[in-house]
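Visitor: Sharing a model prediction with you, sequence too.
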Amino acid sequence: MENSKVWFVTGASKGIGLILTQKLLAQGQKVAATSRSEAGLIKAIGISSDNFLPLEMDLVDEKSVKNAIEKTINHFKTIDVLVNNAGYGLLGTLEELTDEEARKNYDVNVFGLLNVIRNTMPYMRANRSGHVFNISSVAGFYGGFPGWGIYCSTKFAVAGLTESFAAEVKSFGINVTLVYPGYFRTDFLTGSSLQLPANAIAAYKEVRESESAHTDTINGNQPGDPEKLADALIQMSGEENPALHLFLGQDAYDMANQKISSVQSDLEQWKTVSVSTGF
C-alpha cells in the first residue's frame, strides 16, 4: 500500500481498537497492537507477522509500556501513528465510589495514556513527524451525566492534557487529534468495560436508573457504527491539517453544541460579574 504507516494501537483486543486494527491490516498498514493479554490479541487478530505485532502491555506499568514501545521499534523501526484508545468506564456517584475505585480509573484512563505518550515521543521527535490520536469521549466535553463524574473527569483530563500536548509538539511536525466519540455500538457498556460501585447507595435514584438504562437498554442499541468511527480515524490520519477536536457521532455533535450554547449563555448573562473583578 502506498504511504503505508506504522500504527501503535492500545486496547486492541476488542471494540474500536480491534476494528481499527483489522481495517488497517486489511489496507496493508503495519500495526503494533496492545492488550493486557497477547493470547487474546492473537485469538482476535492473528499471529505476529511482517505487518502485525501483538503485544501484551500493562498500561499502568511504565516498564511494561516502555518494553512494548521498544519491541515495536525493533520490529518496525518507527511509529508513525499512535492511538491511545485503551480505557474503561466507571459509573457511580462521587459519594459512593471509593478512593481506590476512582484512582484506578485515573490510572488507566489518564496515567496509562501518559505512560504511552512519554515513551513514544522520543521516536516521533527524532523523526520530526507523527500523529497522535487521544480517545476521550463526549463525556470529556459535556459532563451533565449523573453518576459518571469520575469517568467524565478522566476524559476531561485527557482533553486538557491533549490540547496542551498539541501545542508542545507542533514545532516538531507532530499532529495531535483529540477524539470525542458519542455512543458507539461496542462492548463498552458490558461488564468487561464498565465497572459499577462496590457499595451503591440506593438513595441516588437517578443514578440507579442510569445504570439500568446503560446496561439494559442503551447497550447493544447505541446509534454509532464503530466501523465508521475507525474509517474516520484512518481518514484523519491522512489529512494535511487534521482536526485537533474531532467529535464523532450525531449525538456527540449535538451534545457539544448544547454545551457551547450553555456556556455562551452563562457568559453573556453574567458578563457584568465576570468583568467586574479587575482592579
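Guide: Sure, I can see it.
Visitor: From here on, just use CA atoms for contacts and neighbour counts.
Guide: OK.
Visitor: Mind listing residues that contact stretch 240-247?
Guide: With contact meaning C-alpha atoms under 8 Å, 6 or more residues apart in numbering, stretch 240-247 is reached by 138, 163, 166, 175-182, 236, 253.
Visitor: Also stretch 32-40?
Guide: Outside stretch 32-40, the residues touching it (C-alpha under 8 Å, 6+ apart) are 6-13, 21, 41, 52-58, 72.
Visitor: related to what we said a few turns ago, give me the buried entries from the contacts of stretch 240-247.
Guide: Burial by neighbour count, 16 or more other C-alpha atoms under 10 Å: within the contacts of stretch 240-247 this picks out 138, 166, 175-182, 236, 253.
Visitor: got TSV for the residues you listed, with secondary structure and distance to residue 272 too?
Guide: Output for these, formatted as TSV (DSSP: H, G, I helix; E, B strand; the rest coil; distance: C-alpha to C-alpha, whole Å):
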residue	secondary structure	distance to residue 272
138	helix	31
166	helix	33
175	strand	39
176	strand	36
177	strand	35
178	strand	33
179	strand	35
180	strand	33
181	strand	35
182	coil	35
236	helix	41
253	helix	30
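Visitor: Comparison target below:
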Amino acid sequence: MENRKVWFVTGASKGLGLALVQKLLTHGYSVAATSRSVDDLKNAVKHSEGQFLPLAVTLTDGQSVGKAIAATVAEFGRIDVIVNNAGYGLAGSLEELSDEEAKGNFDVNVFGTLNVIRAVMPYLREQRSGHIMNVSSIAGFTGTFPGFGIYCATKFAVTGLSESLAAETASFGVKVTIVEPGYFRTEFLKAGSFVTPKNEIADYKEVRESQALHEQQINGQQPGDPEKAADAMIRIAGEANPPLHLLLGSDAFGLAQSKIASLTDELETWKEVSISTDFGA
C-alpha cells in the first residue's frame, strides 16, 4: 500500500516541509523529519505516535546526516521517499555579497542536499527502489531576478545535479523529481529564512527595489498554497512515471514558459553562428 512508504523530509519545522510532514502523518505514512532543533520540530508538528521520527540534524555535517538516515532505517525498516527541502533565501548583488555569505548559501542549499543523497543512496541501491525529490525553485530554472544571483546559482546547481542523479540512478529503480516552486505563502521571505547582505551598495537600485518588493509586498501575499503543494508532492510520489521537473504554482509555470519561448527565439536568431563553429562548417 502507498501509505506504507517511509518518507524522510529535511527542513520540516516550518514552511513547505512542515505542511508536507503534517499531511503525510494525517494520511498514515511513516515520516522521519529533520530540523536544526528537535524541540522546534516537535512543537511545530505536534505528533507523538510511532509513525513520526523527529531528528535534530546539521545538514552541512555529513556524519550528522548519515546518522539520521541510519536512524530512519533502524526505526522503520526502510526508506522510500526523500525530500531535500531545507534551504534559505539570500538577497544581494553579486558584487556586494562576501565569500562567507555566498558559500554559506551553497553549503546549505547545495551541499546539504548532496550530503543527504550520499547518505541515502546505499540504502536505495540495495532496495532497488526509491524516489528522491530535490526542492529547487523557479529560480533554478530562470535567473532573471536582480539581487538573487547567488540564490539562483544554488538552485541551478540543485537542478543540474538532480538531472545527472536521475541518469545515474535509473538502473537502480530510483526516481528523481526536481520540485520547482514559485512563490508560496510560507515563512520563506521572513527573517531566519531570508538573509540580506551585510554590506549593501547603494548604486544597485534594481537590487534594493527587488529586495524591498520581496520583504514588504510579496511576503504574505504569495499566490501559492503550501497545503496544495504538499498534496502535489504526495501525488507525484505515487506515480509510476513521475516527472523529472515538477513546476509548482501558476507563477512558476508562466515564468518557465516565458523562459522556454525566449530561449527558443534566441536559438533560432543565432543558429547560424552556433553551428558555424563545427569542423567543416
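Guide: Received the coordinates, thanks. Since the structure is predicted, the reported quantities are computational estimates derived from the model, not experimental observations.
Visitor: And the buried ones among the contacts of stretch 240-247 of the first structure, which is closest to residue 111 of the first structure?
Guide: residue 178 (16.3 Å; C-alpha to C-alpha).
Visitor: quick one: contacts for that closest one?
Guide: 133-136, 159, 162-163, 243-246.
Visitor: ok, residue 87 of the second structure - contacts?
Guide: Applying C-alpha under 8 Å, 6+ apart, the residues near residue 87 of the second structure are 11, 105, 108-109, 193.
Visitor: Go through these and flag which are in helices.
Guide: residue 105 (DSSP state H).
Visitor: now, the most widely separated pair of the contacts of residue 87 of the second structure?
Guide: 11 and 105, at 14.5 Å, using C-alpha to C-alpha across the contacts of residue 87 of the second structure.
Visitor: In terms of helix, strand or coil, where does residue 54 of the second structure fall?
Guide: strand (DSSP: H, G, I helix; E, B strand; the rest coil).
Visitor: Let me fix that, I meant to ask about residue 274 of the first structure.
Guide: helix.
Visitor: same deal with residue 188 of the first structure?
Guide: The three-state assignment at residue 188 of the first structure reads coil, by three-state DSSP.
Visitor: Please name the residues that touch the closest residue to it other than its chain neighbours.
Guide: Excluding the flanking residues, the one nearest residue 188 of the first structure by C-alpha to C-alpha, 6 or more residues apart in numbering is residue 194, at 6.3 Å. By C-alpha under 8 Å, 6+ apart, the contact set of residue 194 of the first structure is 88-91, 188.
Visitor: Okay, and which of the contacts of residue 178 of the first structure map to strands?
Guide: Counting by DSSP state E, the part of the contacts of residue 178 of the first structure found in strands is 133-135, 245-246.
Visitor: how about those in JSON lines, adding distance to residue 220 of the first structure and neighbour count?
Guide: Shown next, in JSON lines, are these (distance: C-alpha to C-alpha, whole Å; neighbours: other C-alpha atoms under 10 Å):
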{"residue": "133", "distance to residue 220 of the first structure": "26", "neighbour count": "22"}
{"residue": "134", "distance to residue 220 of the first structure": "24", "neighbour count": "23"}
{"residue": "135", "distance to residue 220 of the first structure": "21", "neighbour count": "24"}
{"residue": "245", "distance to residue 220 of the first structure": "27", "neighbour count": "14"}
{"residue": "246", "distance to residue 220 of the first structure": "24", "neighbour count": "21"}
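Visitor: thinking again about what came up before, pick the one among the contacts of residue 194 of the first structure closest to residue 148 of the first structure.
Guide: Nearest member of these to residue 148 of the first structure, counting by C-alpha to C-alpha, is residue 91, at 5.1 Å.
Visitor: surely the closest one meets residue 145?
Guide: No: with contact defined as C-alpha atoms under 8 Å, residue 91 of the first structure and residue 145 do not form a contacting pair (9.8 Å).
Visitor: When these two are compared, which one has more neighbours?
Guide: Neighbour totals were compared for residue 91 of the first structure and residue 145, and residue 91 leads with 23 against 13 (other C-alpha atoms under 10 Å).
Visitor: quick one: the counterpart of the more buried one in the second structure and residue 253 of the second structure, what's the gap?
Guide: Using TM-score structural alignment as the criterion, residue 91 of the first structure maps onto residue 91 of the second structure. Distance from residue 91 of the second structure to residue 253 of the second structure, counting by C-alpha to C-alpha, to the nearest Å: 23 Å.
Visitor: So whatever residue of the first structure lines up with residue 165 of the second structure versus residue 7 of the first structure, what's the distance?
Guide: In the first structure, the residue paired with residue 165 of the second structure according to TM-score structural alignment is residue 165. Distance of residue 165 of the first structure to residue 7 of the first structure, computed by C-alpha to C-alpha: 19 Å.
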